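**Student:** after the sequence you'll find the predicted model.
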Amino acid sequence: MTEAAAPVLADANVRQMLSPFGLDIEYTRAEGNALHYTDEEGREHRVVDFACGFGSLMLGHNNSEIAERAKEILDAKVPVHTQLAQHSHTNDLARALNEIIARELHTDEPYYALFGNSGAEAVEIAIKHAEFDRLQRARELLDGVEDNIAAVRDAVSDGGAQVSPEAYALAGVAGSAGLEDLVAEVRRHNEAAAATPPLFLTIEGSFHGKLASSIQLTYNEMFRLPFKSLSAQARFVPADQPDALAKIVSDERVAVLDLVVEDGVVRVVERDFPVFGAFFLEPIRGEAGIRPLSEEFARTIQQVCAELGCPVVSDEIQCGTGRSGAFFAASHIGLVGDYIILAKSLAGGIAKTGVVLVREGRYRNDFELIHSSTFGKDSFSSLIALKVIEMLEADGGAAYRAAEERGAKLKTMLEAVRADFPDVVKDVRGRGLMLGLEFHDQSEAASEIIREQTQHGYIGFAVAGYLLRKHGIRTFTTASALHTFRFEPSIYLGDEDIAQLETALRAVCGVLRRQDEKGFAVV
């Protein structure tokens, strides 16, 4: 009798989905930009990894310097978890990040650091802090109204002011009513305004995580809609459309009423209630299809948010930590976020960490008393992140120059493929080592198989499986742009790796141009 196969109890459905495309591979070894797997005959195969942990491996798989540092930390028996104690390593990390902020974003204002264990958790922290800040601002606004009401009462009682007819009309109170009726209506209106749930702003195609709150900021409805009722909602702004942003802000604005005395007359004025929690954006939208945000739209967002008193949150989880050719991708477009979020490559592909950096003028000290994370702020991940920064900053930022140079060479190759296959490749875009190649939609393809794979959302898996099995290339489409393949290798990308990818992409383009029925079949 043969022994029964062990049941698959983790990711069983995903494994079943990958299997028809030959993507259900277990990798056994990784180094630099390469993954290795062993086939059924015991032969090892090298795969060039252009997915690289969806941007997490700026310094490659199992970087030897980072691995050695990890061993040193563990051998030294450095305490990993010391909650409710001083954390010099996290403070050193925060200071190192502030030095880069000052250099790249040209601001001397310090940023305070809040740590979590992943990018998605860091987004949750940012949402929580923004809501904590919004409620404080709302309370300050309403307290100010109450102070003004008291001042108006004193002025009217002393005979130094009279209520204008316009004040009654604006508040919706009969002209024959008295001051107390006006006060009661102002308070009733403001109570209703204060009950307005918070709204967050972000950009169409955005991806900010899949946890209960962060999923509300992720544009893809497949991920978001099942959990829509769980948390505060977002409004998605079309990219590079200032008029659309202005309309959303106008439609969602909420005002409270205030009483003031001007030249002996009591008047009702409207003041904006802080209904908008924050504007979350990615300087390069990864899952939208590797789409850099324009400098003009970034400037518009900052101007609008400044008028609203709404913080701008720069999500650099995927595009940051040097991937764009600078530590912060926002530095290319002049964007200075009130919050900055980092994760992925910050931990060097060895540890797991995420950090929210909050500008001093926005930071609420009391937030530290109501938020904590068991695996945030641990010494191991902080020391690894410090090593990553040391490596990136070495030799005057040689790593950033490498990302720019390697990215430029990779992009030139992708553009050459597009030039030779304009009927197959629609666009090439991105910056540094965060690039995307978009194929033309194949939902009306002449080939029945290619057409059906596209219509059912599987064409990306079919192409990825072909690239892997036939050409030793690993990459995938982005989450919300299923015709765009991502290329996010490490700075150690070699010319031979680029050449291998070019051969593979030209073969894919040939299959699509010929509409080869069997081209992507797994043999």
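**Tutor:** Yep, it's here. Computed from a predicted model, the values in this text were never measured in an experiment.

**Student:** alpha carbons only for contacts and neighbour counts from here, please
**Tutor:** Noted.

**Student:** buried residues of the helix or strand encompassing Thr300, list them for me.
**Tutor:** Taking DSSP states H and E as the criterion, Thr300 maps to helix 295-308. For helix 295-308, burial by neighbour count (16 or more other C-alpha atoms under 10 Å) applies to Glu295, Phe297, Ala298, Thr300, Ile301, Gln302, Val304, Cys305, Leu308.

**Student:** swap in stretch 143-152?
**Tutor:** Across stretch 143-152, burial judged by 16+ other C-alpha under 10 Å covers Val145, Glu146, Asn148, Ile149, Val152.

**Student:** kindly report the same for stretch 417-427.
**Tutor:** Val417, Arg418, Phe421, Val424, Val425, Lys426, Asp427.

**Student:** end to end, how far does that stretch reach?
**Tutor:** In stretch 417-427, first residue to last residue: 10 Å (C-alpha to C-alpha, to the nearest Å).

**Student:** surely Val428 is within a strand?
**Tutor:** Yes. The assignment for Val428 (DSSP: H, G, I helix; E, B strand; the rest coil) places it in a strand.

**Student:** burial measure for it, as a count.
**Tutor:** Using other C-alpha atoms under 10 Å, Val428 has 22 other residues around it.

**Student:** now do the same contact list for the nearest residue in space to it that is not next to it in sequence.
**Tutor:** For Val428, ignoring the flanking residues on the chain, the nearest one in space by C-alpha to C-alpha, 6 or more residues apart in numbering is Leu437 at 4.6 Å. By C-alpha atoms under 8 Å, 6 or more residues apart in numbering, the contact list for Leu437 reads Leu414, Val425, Lys426, Asp427, Val428, Arg429, Thr484, Phe485, Arg486.

**Student:** ok, and the closest non-adjacent residue to the second one?
**Tutor:** Of all residues not flanking Val425 in the chain, Phe439 sits nearest, at 4.4 Å (C-alpha to C-alpha, 6+ apart).

**Student:** another structure for you, compare them:
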Amino acid sequence: MVDRRVTSPAQQCAIEQAETWGAHNYQPLPVVIAGGEGAWLTDLDGNRYLDLLSAYSAVNFGHCHPALTRAAVEQLHRVTITSRAVYSAGYGPFVQALAELCGKEMALPMNTGVEAVETAIKLSRKWGYETKGVAEDRANIVVMDGNFHGRTTTVISFSNDETARRGYGPFTPGFRSVPFGDLAAVAEAIDPDTVAVLVEPIQGEAGVVVPPAEFLPGVRELCSEHGVLLIADEIQSGLGRTGTTFACEHSGVVPDLYLLGKALGGGILPVSAVVGDRAVLGLLQPGQHGSTFGANPLACAVGLAAVELLRTGELQRRSAELGAVLHERLTGLVGNGVTAVRGKGLWAGVDIDPALATARTICYRLLDRRVIAKDTHERTIRLAPPLVITREELEGALDALEASLA
């Protein structure tokens, strides 16, 4: 049993209102956030917290980044929603910049990350039937055990998380799940009807799990050999989080499709995209896929500003340099309340010794020290600070973690 941190009457009232009127699909930490700037969040009482969660990497650029908020405010005074029934002035510049960032020919913007995943599933099946020659309704996609790609009905159909699946069947067929990191299992799962392999370069929800060095290059080789699309879900791992623009770069791998989201919206609104070459995205015809809000003018303005921040490479370098500090400090905690550390750049999964406490207990202790982090799977804390965090701020947060483990 974890003793909940005592909050002020104002925060307690806000929490009770949320718990009474809102569905209980999350278990938030007992703090009510009213503002944020850079790597910091402020609660209703004016207390400041160092954010080591970044909204699961949606806030890579920090809270209220001036370039991103300026782009959003300026666009708010022009036009925000038009639908794709017309062209908007910002659409062309956004999709061009995003495609160029990825080294691809086309981009298809959507809203949430799971929409990008669903879009990629449809695209890969369409490519399989129209280009590869797979018989209708025979296409299969190879996925990984421990994956997290969202919680729509199709996506949970190939999840191993029983909490996400239980009570939501019947499930969508057409997926084959193999152990993450097991190249032989991927090879065995591929057959003539396989149209794609869908993989997170680093599994985030599973606890920031990094595969063996040879895994992604081997999957790329298998896909090329068998005429199968490689789809990289970089929704959490991409856009600077691991010290490179995309986590795939650590393995020298270029996928056929990138799935992007979270940080693409600059921490301001949902923006996602599937980015690839014309041979796949060019198969779509009018009416075959769409979204009322996808690629809306406000999203394009913010998304373009986010891409521009990444073009300089400064944030990627910060992530790599401060990531080295993060992992050196965390590795030093192994054997002192920590059993293992994984990750790359400013992204880490920290396994808490169960003899000491649950991961959630440590998150409560961090909250008492004005640091926000979140647990996953009972024993792991995920750390993903905004890429704009300073070394001093990062060291302070790690000091708080060390104290919380004492």
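**Tutor:** Structure's in. What do you need? Bear in mind the structure is a predicted one, so any value in this text is a computation, not a measurement.

**Student:** thinking again about what came up before, and the buried residues of stretch 417-427 of the first structure, which is closest to Val183 of the first structure?
**Tutor:** Asp427 (59.9 Å; C-alpha to C-alpha).

**Student:** residues contacting that closest one?
**Tutor:** Contacts for Asp427 of the first structure (C-alpha under 8 Å, 6+ apart) come out as Arg418, Leu437, Glu438, Phe439.

**Student:** the second one -> the second structure?
**Tutor:** Read it as Leu437 of the first structure. Aligned counterpart of Leu437 of the first structure in the second structure: Val350 (TM-score structural alignment).

**Student:** distance of its match from Val219 of the second structure?
**Tutor:** Counting by C-alpha to C-alpha, the separation of Val350 of the second structure from Val219 of the second structure is 27 Å.

**Student:** can you give me the strands in the stretch 301-406 of the second structure?
**Tutor:** Assigned strands in the stretch 301-406 of the second structure, in chain order: 338-343, 348-352, 371-372, 374-376, 380-383 (criterion: DSSP state E, counting those that start in this stretch).

**Student:** which element, helix or strand, includes the spatially most central residue of the second structure?
**Tutor:** Taking C-alpha atoms, centre = their mean, the centroid of the second structure lies closest to Gln236, which sits 1.9 Å from it. For Gln236 of the second structure, there is no host helix or strand (DSSP H and E).

**Student:** which position in the first structure pairs with it?
**Tutor:** Match for Gln236 of the second structure (TM-score structural alignment): Gln318.

**Student:** which ones are touching its match?
**Tutor:** Phe54, Gly55, Ser56, Gly286, Leu342, Ala343, Lys344, Ser345.

**Student:** what residue in the first structure is paired with Gly266 of the second structure?
**Tutor:** That one, Gly266 of the second structure, aligns with Gly348 by TM-score structural alignment.

**Student:** pretty sure its match sits against Val388.
**Tutor:** Yes. Between Gly348 of the first structure and Val388 there is a contact at 6.0 Å, judged by C-alpha atoms under 8 Å.

**Student:** mutual contacts of those two, please.
**Tutor:** Ile66.

**Student:** give me the more crowded residue out of these two.
**Tutor:** Under the neighbour definition other C-alpha under 10 Å, Gly348 of the first structure and Val388 were set side by side, and Gly348 has more, 29 against 22.

**Student:** and the more buried one, what does it touch?
**Tutor:** Contacts of Gly348 of the first structure by C-alpha under 8 Å, 6+ apart are Ser56, Leu57, Met58, Leu59, Asn63, Ile66, Ile384, Ala385, Val388.

**Student:** try it again at 6 Å.
**Tutor:** Val388 (C-alpha atoms under 6 Å, 6 or more residues apart in numbering).

**Student:** ok, it to Leu386 of the first structure distance?
**Tutor:** Taken as C-alpha to C-alpha, the span from Gly348 of the first structure to Leu386 of the first structure is 10 Å.

**Student:** which single one of the contacts of Leu437 of the first structure is nearest to Leu467 of the first structure?
**Tutor:** Using C-alpha to C-alpha, the contacts of Leu437 of the first structure come closest to Leu467 of the first structure at Phe485, 11.4 Å.

**Student:** the nearest residue to the closest one once chain neighbours are set aside: what's it in contact with?
**Tutor:** Distance criterion C-alpha to C-alpha, 6+ apart; nearest residue to Phe485 of the first structure, sequence neighbours excluded, is Thr477 at 4.1 Å. Neighbouring residues of Thr477 of the first structure by C-alpha under 6 Å, 6+ apart: Gly460, Thr484, Phe485, Arg486.

**Student:** of the strands of the stretch 301-406 of the second structure, which is nearest Thr152 of the second structure?
**Tutor:** Using C-alpha to C-alpha and comparing the strands of the stretch 301-406 of the second structure, the one that lies nearest Thr152 of the second structure is strand 374-376, at 19.7 Å.
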